[in-house]
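In: sharing a model prediction with you, sequence too.
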Amino acid sequence: MKVDKDTSKVAQTADQQKQRKKTKVYLLHSDEAQADKLIHPDMQILIGHVRFRHDSMYMDCDSALLFEKTNSFEAFGNVKMRQGDTLFIDGDYLYYDGQTQIAQLRENVKMVNRNTTLLTDSLNYDRLYDLGYYFEGGTLMDEENVLTSDWGEYSPATKQSVFNHDVKLVNPKFVLTSDTLRYNTFSKVANILGPSNIVSDDNHIYSERGFYNTLSEQAELLDRSILTNQGKKLIGDSLFYDRKAGYGEAFDNVRMTDSINKNILTGDYCFYNELTDSAFATKRAVAIDYSQGDSLFLHGDTLQVVSYNLNTDSLYRLMKAYHKVRMYRVDVQGVCDSLVYNSKDSCLTMYRDPILWNEGQQLLGEEIKIYMNDSTIDWVHIINQTLTVEMKDSIHYNQVAGKEMKAYFIDGDMRHIEVIGNVQTAFYPEEKDSTMTGFNTSEGSLLHLFLKEKKMEKGKFDGKSNGTMYPMDQIPPDKLRLPTFAWFDYIRPLSKEDIFDWRSKRAGESLKPTTDRRPKTDKRNLINMK
């Protein structure tokens, strides 16, 4: 097919003329005009009420220099640019290039686009892309926020703005500082693109990537962002925060540190309500108490902290763990189905088949109450079907059973045990060199046991008792174990990593409780927290 070159040229020329016509700057008015064809053949000097039009943009000033060849002009004094009823730009000086459609405004520049105002001393505005940008400091304001930075850009069409270097967003409820930030004046969403801090009277958020909706006051934060509130620090691979509702959620590799109470909550999901000072964690949840020299690690399917009587002198907290609870510290370990720690009386209660180990001692019953003093064990109360066992070797065990048991500690070591009601003992007295001298079985109603260096040293019955001492070589086989004897070393937590490995009692070895002592979930607080 043959193309007519002349026809093609005509079409191109028409397009070029159309483009030139579209970009021509028109002088609409001037009180006075001057020109010197010899010195400045392409320049007109315009004085008084000067007005230009370029397409839909009208531009006014006190005086101007018009360059017709380059389709451009310089404007001085009371410069005003108007486009419809949506865009207004004022300044002291303007250079406008009609070919590129770029306006360069200087000194006391003010751009107004509906509800948004931009103030700066150096603004370039690109009409083709409907984009204004400043580079020597500026302030952008809307109904909600005031943003300042060294460099910034704003698009009246998309309402999108970008800020770099010393960025500061001021909101009546918080202040956001950053190095790089995107902000939309329509949605009021700030897009965090670099290290940023959001500080309010109540908390502090640090994030390097995420979104913050300044209208709904909700944030979605990534890259190990941090929420800090009243001594508590919540960190996770990602965070969701609702300032109005007063709660935060953390996902994956979560760590919540309470520097005041010296404990840490970890897991793969954590919920924190700053209004009720309550939290819960799931998915490999662990509570770590580091108030003493050795940290206590506690794991359960779900860990929950609930505060009561906030902002009063009667403030107290409940820490609940359920189910499949395992805890480990170098000097003490424990397992149970669930537990509750009450800060009001510093009591930790273990429910349903609880077992507690302290060095070579094993204690168990239907329920175990551990009373703390400055985070160390003060005394332990074991209720119903109580049993304490001390392993001498793989064959010989010191054993005491009763209805109720109270164990008293000094500096973290068990020193004195009271066994109350239906007391039965199977005990190996020793010489000073730890040689067993015989085997003693006895029964009574109240027994005092005394320990030294974490071993049973002696026992004493109050009231009537009866017993039998057997030489070591004449112990009847049926007397070696009390009827309730059990040794649960196979489920004892061996390390802080072992708390995740739940091991149940063997069939038939679980206690049959006389009453249901399991804690009831505080559904009211869970609903409030969500």
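Out: Received the coordinates, thanks.

In: when you work out contacts or count neighbours from here on, use the C-alpha atoms and nothing else.
Out: Will do.

In: give the residue farthest from the middle of the protein.
Out: What lies farthest from the middle of the chain is Leu38; by C-alpha atoms, centre = their mean that is 73.2 Å.

In: can you say which helix or strand has that one in it?
Out: Following DSSP states H and E, one finds Leu38 outside all helices and strands.

In: for Ile383, see how far away it is.
Out: 112 Å (C-alpha to C-alpha, to the nearest Å).

In: what's the answer for Arg352, then?
Out: Arg352 sits 11 Å away from Ile383, going by C-alpha to C-alpha.

In: overlap in contacts, these two.
Out: Jointly contacting Arg352 and Ile383 under the rule C-alpha atoms under 8 Å, 6 or more residues apart in numbering are Glu366, Glu367.

In: buried ones in stretch 187-197?
Out: Using 16 or more other C-alpha atoms under 10 Å as the burial criterion, the residues of stretch 187-197 that qualify are Lys188, Val189, Ala190, Asn191, Ile192, Leu193, Ser196, Asn197.

In: same check on stretch 412-422?
Out: Neighbour-count burial for stretch 412-422, counted by 16+ other C-alpha under 10 Å, picks out Asp413, Met414, Arg415, His416, Ile417, Glu418, Val419, Ile420, Gly421.

In: show me the contacts for the residue lying closest to the first one once chain neighbours are set aside.
Out: On the basis of C-alpha to C-alpha, 6 or more residues apart in numbering, the spatially nearest residue to Asp413 that is not a chain neighbour turns out to be Lys454, at 6.7 Å. When the contact criterion is C-alpha under 8 Å, 6+ apart, the partners of Lys454 are Glu359, Gly360, Gln361, Asp413, Met414, Arg415.

In: now for the first one: which residues touch it?
Out: Contact partners of Glu359, counting by C-alpha under 8 Å, 6+ apart, are Asp331, Val332, Lys454.

In: surely the second one is in contact with Ile355?
Out: No. With contact defined as C-alpha atoms under 8 Å, Val332 does not count as touching Ile355 (10.7 Å).

In: comparison target, given below:
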Amino acid sequence: MKYRHCFFFFLLSFFCVCTHAQVSVGDTTDVVEILQSRKLEFKKLPDGTQVQILAGNVKLKQAGTLFTCDSCVLNDAAKTFLAFGHVHINDGDTSQVWSNNLRYLYGNKYAYLTGNVKLTDGRGTLTTNNLEYDVARKIGTYKGGGKVVNKRTTVTSEEGVYYADIKDVYFKKNVLMKDPANTIKTDSILYNTEMRTARFISRTVITDTSGRRIVTTEGDYDEKTGRTNFTQRTTIVDKSLTVTGDEIKSDDSTGIVQIRGRGVLIDTAKKIVILANSIFANKKTEAFLATQKPLMIIKQEKDSIYIAADTLFSARLSDLYVDTSKKAAKPKPNDSTNRYFEAYRNVRVFSDSVQAVSDSLFYSFKDSVFRLYQNPVVWSRKTQITGDTIYLHTKNKKPTFIKVIEKSFMVSEVQPTVYNQIKSTNMDGYFTDGALDSVKARGAAESVYFIQNQDSAFSSVNQTKSDRIDIYFDSGELHKVVLRSSVQGTMYPIKQKEPSQMHLENFQWLDKRRPKTKYELFE
């Protein structure tokens, strides 16, 4: 009789478990099935609520979600169960969660987990001490600090929301993201564990292993490709190179950086600044292309040089002229002279001592020569020089020598409508302290020179021809003209000739094209 009584009690317990597993509590989605438990006990609480206590390898199921734990207290009236010890929530292919303790509102499918919480979506793993997990929407939220590890990337923050279904994590407050290449500090970041991409939505500072520093407020970063796309004002500091722009795209694999909108490129080693609405820079070749109102500034303590054109391009000189001889010396790293730049269309140059315009320009840092092509004009104080091609030599960024090739023409303004003029096949000019000191005109030279008395009144005008004419200046003013070899000329009383009649062939005064201030080049 005793054994029959025990067997009957066992059947009754089993029947209670199976019966609960089949009973629907309200909506069928609220059903919690008890799949396994070594012990089942019914207990009535002081307030009259009846609960079920399960212990030992407990397994529960709600729809497609499995719950396992060491023990559990199930309250059907409140549609709640408490789980303790080795808690595990298995959402199949979507996510899995572990913790020490769980309070689950199965009517709402909402879980509160505490103690050594770990959530994984199969890609990344979140660890925290407290987690709220929406089982229906597969969303986990923590507010007491958490860490996500995804392959070789680690992200920590004070708060976060983990969207397990779409593999997104929204990190907030004191976010620190580290991967083998970068360290990222920000207040908010959206990270996808499957695509391994990060979206920046607040002020963000990125530092890589080379020391490059990026400051932005909005953009994307792809860990797999190393590509970044910043869509708000961003600054990148990379050793001696600093770039800033409204939009910046960077590809570490190719070394290409694209800057759009109020772009600024500063090379502190070469003392160059580039301003443009569009800049393409190649970090590997150190080349850059600037368009859309580009402006280059060659900086120096005094009298910086400003250059504007439709297009500016700069690269290493050794990449332009490749010396294949065995004795060719390899360029030294960071050699500031191993560089050139080109300017195309509507070229304008301004410095305090010299201004110039042309259709195109080439400058080599090796020899410090500005080569101006197609209708070039150079001005120095009251003197204008034109020709087919002009080479302007500089030293320490100041003009020292000018060479005019073919159709050379120099005009010096004495006063409005009155001009001293020299024309020849070629001209060589020399500067002292940035001011024109003397000019030597060679080949079919002609001149028109107005002579003034001690009161600066005009007394006569001299028109001459010679094989060679030397011109000397004093404080930027024409001081003396010396005619050499095969001289022919006529001196006219000033009353016999109007200044407008004393223009050599092809004379033109181009002051309207002259940049008057550096600010004109910014327009």
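Out: Arrived safely, thanks for sending. Please read these numbers as outputs of a predicted model, since none were measured by experiment.

In: re earlier: for Arg352 and Ile383 of the first structure, indicate the residue with more neighbours.
Out: Using other C-alpha atoms under 10 Å as the criterion, Arg352 of the first structure and Ile383 rank with Arg352 on top: 22 against 19.

In: separation between the aligned residue in the second structure for the more buried one and Glu406 of the second structure?
Out: Matched across to the second structure, Arg352 of the first structure falls on Gln374, judged by TM-score structural alignment. Between Gln374 of the second structure and Glu406 of the second structure the computed distance is 11 Å (C-alpha to C-alpha).

In: which neighbours do the two share?
Out: Counting by C-alpha under 8 Å, 6+ apart, the shared contacts of Gln374 of the second structure and Glu406 are Asp388, Thr389.

In: ranges for the strands of the stretch 51-200 of the first structure?
Out: 57-67, 72-83, 87-97, 102-113, 116-126, 131-134, 138-141, 146-149, 151-154, 160-171, 174-184, 189-192, 196-199 (DSSP state E, counting those that start in this stretch).

In: onto which residues of the second structure does the second one map?
Out: What it means is strand 72-83 of the first structure. Per the alignment by TM-score structural alignment, strand 72-83 of the first structure matches residues 80-91 in the second structure.

In: trace the residue nearest to Asp413 of the first structure over to the second structure, please.
Out: Checking with TM-score structural alignment, Lys454 of the first structure has Gly476 as its match.

In: what's the distance between that match and Glu413 of the second structure?
Out: Separation of Gly476 of the second structure from Glu413 of the second structure (C-alpha to C-alpha): 11 Å.

In: which residues in the first structure form helices?
Out: Taking DSSP state H as the criterion, the first structure carries its helices at 5-23, 523-529.

In: do you know which of those helices lies nearest Tyr125 of the first structure?
Out: Closest of the helices of the first structure to Tyr125 of the first structure is helix 5-23, at 15.7 Å (criterion: C-alpha to C-alpha).

In: just the buried residues of that closest one, please?
Out: Thr23.

In: helices or strands next to that helix in the packing?
Out: Based on contacts counted as 3 or more C-alpha pairs under 8 Å, 6 or more residues apart in numbering; DSSP states H and E, there is no element that helix 5-23 of the first structure packs against.

In: how far does that helix sit from its chain's centre?
Out: Helix 5-23 of the first structure has its average C-alpha position 62 Å from the chain's average C-alpha position, going by C-alpha atoms, centre = their mean, to the nearest Å.

In: and if you look at stretch 31-38 of the first structure?
Out: Using C-alpha atoms, centre = their mean, the offset of stretch 31-38 of the first structure from its chain centre is 69 Å.

In: share the number of residues neighbouring the counterpart of Leu494 of the first structure in the second structure, please.
Out: Leu494 of the first structure maps onto Lys516 in the second structure, with residues paired by TM-score structural alignment. Lys516 of the second structure has 14 neighbours, counted by other C-alpha under 10 Å.

In: how close does Lys516 of the second structure sit to Val357 of the second structure?
Out: According to C-alpha to C-alpha, Lys516 of the second structure stands 12 Å off from Val357 of the second structure.

In: and if you look at Asn100 of the second structure?
Out: Asn100 of the second structure sits 77 Å away from Val357 of the second structure when distances are taken as C-alpha to C-alpha.

In: skipping adjacent residues, who's closest to Gly236 of the first structure in space?
Out: Spatial nearest neighbour of Gly236 of the first structure, chain neighbours left out: Val254 (4.3 Å); criterion: C-alpha to C-alpha, 6+ apart.

In: counterpart of that neighbour over in the second structure?
Out: Using TM-score structural alignment as the criterion, the counterpart of Val254 of the first structure in the second structure is Gly263.

In: one more: Val389 of the first structure?
Out: Correspondence of Val389 of the first structure to the second structure, assessed by TM-score structural alignment: Val411.

In: can you count the residues close to that match?
Out: Other residues near Val411 of the second structure come to 23 when the count uses other C-alpha under 10 Å.

In: show me the contacts for the nearest residue to it once chain neighbours are set aside.
Out: Leaving out its chain neighbours, the residue that sits closest to Val411 of the second structure by C-alpha to C-alpha, 6+ apart is Gln421, at 4.5 Å. Contacts for Gln421 of the second structure were tallied using C-alpha under 8 Å, 6+ apart; they are Phe409, Met410, Val411, Ser412, Ser447, Val448, Tyr449, His503, Leu504.

In: before we move on, what about Tyr363 of the second structure?
Out: Tyr363 of the second structure touches Tyr340, Phe341, Glu342, Val369, Phe370, Arg371, counting by C-alpha under 8 Å, 6+ apart.

In: counterpart of the third one over in the first structure?
Out: It refers to Glu342 of the second structure. With TM-score structural alignment as the criterion, Glu342 of the second structure pairs with Lys320.

In: make sure its match is actually in contact with Gln304.
Out: Yes. With contact defined as C-alpha under 8 Å, Lys320 of the first structure reaches Gln304; the gap is 5.0 Å.
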